[in-house]
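J.: okay, sequence plus prediction incoming.
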Amino acid sequence: MLDRRTILACAISALTLSAPAVHAEQIQIFYADDGAAIDGYDTVSYFMGDAPMRGNPEIAVMWKGAVWYFSSHENREAFEANPHAYAPQFGGYCAYAVSRGYTVGTDPMVWQIVDDKLYLVHSSSIEKMWERDVQGNIAMAEDHWPQVLRD
């Protein structure tokens, strides 16, 4: 028969062994305010025109812990075929902030496509700093990513 010490030891072992997995799940890879990536904007639309389009919650897909909305079924299908081609860099967090070693949310209307990759920025005032050295900021952000999520 099991005594209290054996049961307690097993419980502590189970909690200790599962702690890293629980911590890993708490890291939000993609910034998703209220659960929707890019504040509900269609990530594929950034690559198709002059301005991004709002997505439709009825045309959505769950990917990497966030819900992604799309303005059309075709855009959803394009995303599902190759999500890495359309998902914003650095998890949709502000690319400039990541280049400086921290994370902050973004304004979906402040963005740039560089070498076929989508970069989002926190605000138009931060965008001015981002644009002073886009390639340098991307390189610094890549140095910090994804460790910046754990800090």
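T.: Perfect, thanks for sending it.
J.: CA only for contacts and neighbour counts going forward, please
T.: Noted.
J.: just want the most central residue of the chain.
T.: Note on the chain: the residue nearest the mean C-alpha position is Phe30, at 1.9 Å, using CA atoms, centre = their mean.
J.: next up, a second structure to put side by side with the first:
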Amino acid sequence: MKLKTLVKATLASTTLLASSLSFAANVEVNANANDLAIKGYDTVSYFTKGAPTKGSDKFTAAYNGAIYHFSSAQNRDLFKAEPAKYAPQYGGYCAMGVALNKKFDTDPTAWHVRDGKLYLNLNKAVQKKWSSDIPGYIETAQGNWNGIKGLTADQIEKVFE
């Protein structure tokens, strides 16, 4: 009987740990309540078409605790082969926001590909400011990201008060 109780306790602990780790991963990716990343836009299309394209729930892939939609099976398969190549930087949070130690949502139509990496911004006005010094903001954001990626927006506010 004790062995059965030990097995149940171990399973319960493992389940709780796994669910807490998956929640922590979601903090690193800008996704909606249904875990949908970049508002359903096809992240591969930024590279192949040079433009944002709305994806479809017919073609999906999961990566870092988020679900990505694609406009075609071909784009989905490209993503699955190299997700880190196509996933937006900073988990899809606003690149300018990360440079400011913030996590802001993004407008998938405010985007930029630089050196083979996709960067998203809060909106077109923020994108315009970000475009004034892309290398400088990327360098700052790279330094900031490791310190904020596992934190919620509320936790970040407390750290930088």
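T.: Ah, there it is. From a predicted model like this one, the values you see are computed outputs, not experimental measurements.
J.: any idea what the TM-score is?
T.: Aligned and superposed, the two chains score 0.82 in TM-score terms (TM-score structural alignment, normalised by the length of structure 1); 139 aligned residues with a CA RMSD of 2.3 Å.
J.: and the residue nearest to the residue nearest to the centre of structure 1 when sequence neighbours are not counted, how many neighbours does it have?
T.: Leaving aside its chain neighbours, Phe30 of structure 1 sits nearest to Gly91 (4.1 Å; criterion: CA to CA, 6 or more residues apart in numbering). Using other CA atoms under 10 Å, Gly91 of structure 1 has 23 other residues around it.
J.: got a list of what Gly91 of structure 1 touches?
T.: Contact partners of Gly91 of structure 1, counting by CA atoms under 8 Å, 6 or more residues apart in numbering, are 29-31.
J.: a strand runs through it, doesn't it?
T.: No. Read with DSSP: H, G, I helix; E, B strand; the rest coil, Gly91 of structure 1 is helix and lies in no strand.
J.: report the buried residues of the helix ranked longest in structure 2.
T.: Across structure 2, the longest stretch assigned as helix under DSSP state H is helix 2-27. Going by neighbour count (16 or more other CA atoms under 10 Å), the buried part of helix 2-27 of structure 2 is 24-27.
J.: circling back: what lines up against the residue nearest to the centre of structure 1 once you look at structure 2?
T.: Aligning on TM-score structural alignment places Phe30 of structure 1 opposite Val29 in structure 2.
J.: can you classify that match as helix, strand or coil?
T.: Taken by three-state DSSP, the conformation at Val29 of structure 2 corresponds to coil.
J.: so what's it up against?
T.: 37, 64-66, 90-93.
J.: which of those are buried, as a PyMOL select command?
T.: Entered in PyMOL, the line below selects the buried ones among the contacts of Val29 of structure 2, by 16+ other CA under 10 Å:
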select buried, resi 37+65+66+90+91+92+93
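J.: how about the helices in structure 1?
T.: Taking DSSP H as the test, the helices found in structure 1 are 4-26, 73-81, 83-86, 95-99, 124-131, 134-144.
J.: if you compare these, which one is most tucked away?
T.: The highest mean neighbour count among the helices of structure 1, using mean count of other CA atoms under 10 Å, belongs to helix 95-99: a mean of 26.
J.: that helix packs against which elements?
T.: Here helix 95-99 of structure 1 touches strand 117-121, helix 124-131, helix 134-144, going by 3 or more CA pairs under 8 Å, 6 or more residues apart in numbering; DSSP states H and E.
J.: apply 6 Å and report the result again.
T.: Judged by 3 or more CA pairs under 6 Å, 6 or more residues apart in numbering; DSSP states H and E, the packing partners of helix 95-99 of structure 1 are helix 134-144.
J.: tell me roughly how far the helix it packs on lies from structure 2 on average.
T.: Taking mean CA distance after the TM-score superposition for structure 1, the mean distance separating helix 134-144 of structure 1 from the aligned residues in structure 2 is 0.4 Å.
J.: ok and that helix relative to helix 124-131, angle-wise?
T.: Angle of helix 134-144 of structure 1 versus helix 124-131, following axes from the mean of the first three to the mean of the last three CA atoms, to 10 degrees, is 90 degrees.
J.: got a list of contacts for helix 134-144 of structure 1?
T.: Contacts of helix 134-144 of structure 1 with the rest of the structure, by CA atoms under 6 Å, 6 or more residues apart in numbering, involve 98-99, 101.
J.: swap in 10 Å and give it another go.
T.: With CA atoms under 10 Å, 6 or more residues apart in numbering as the test, helix 134-144 of structure 1 has contacts from 89-90, 94-102, 112, 114, 119, 127, 129-131, 133, 148.
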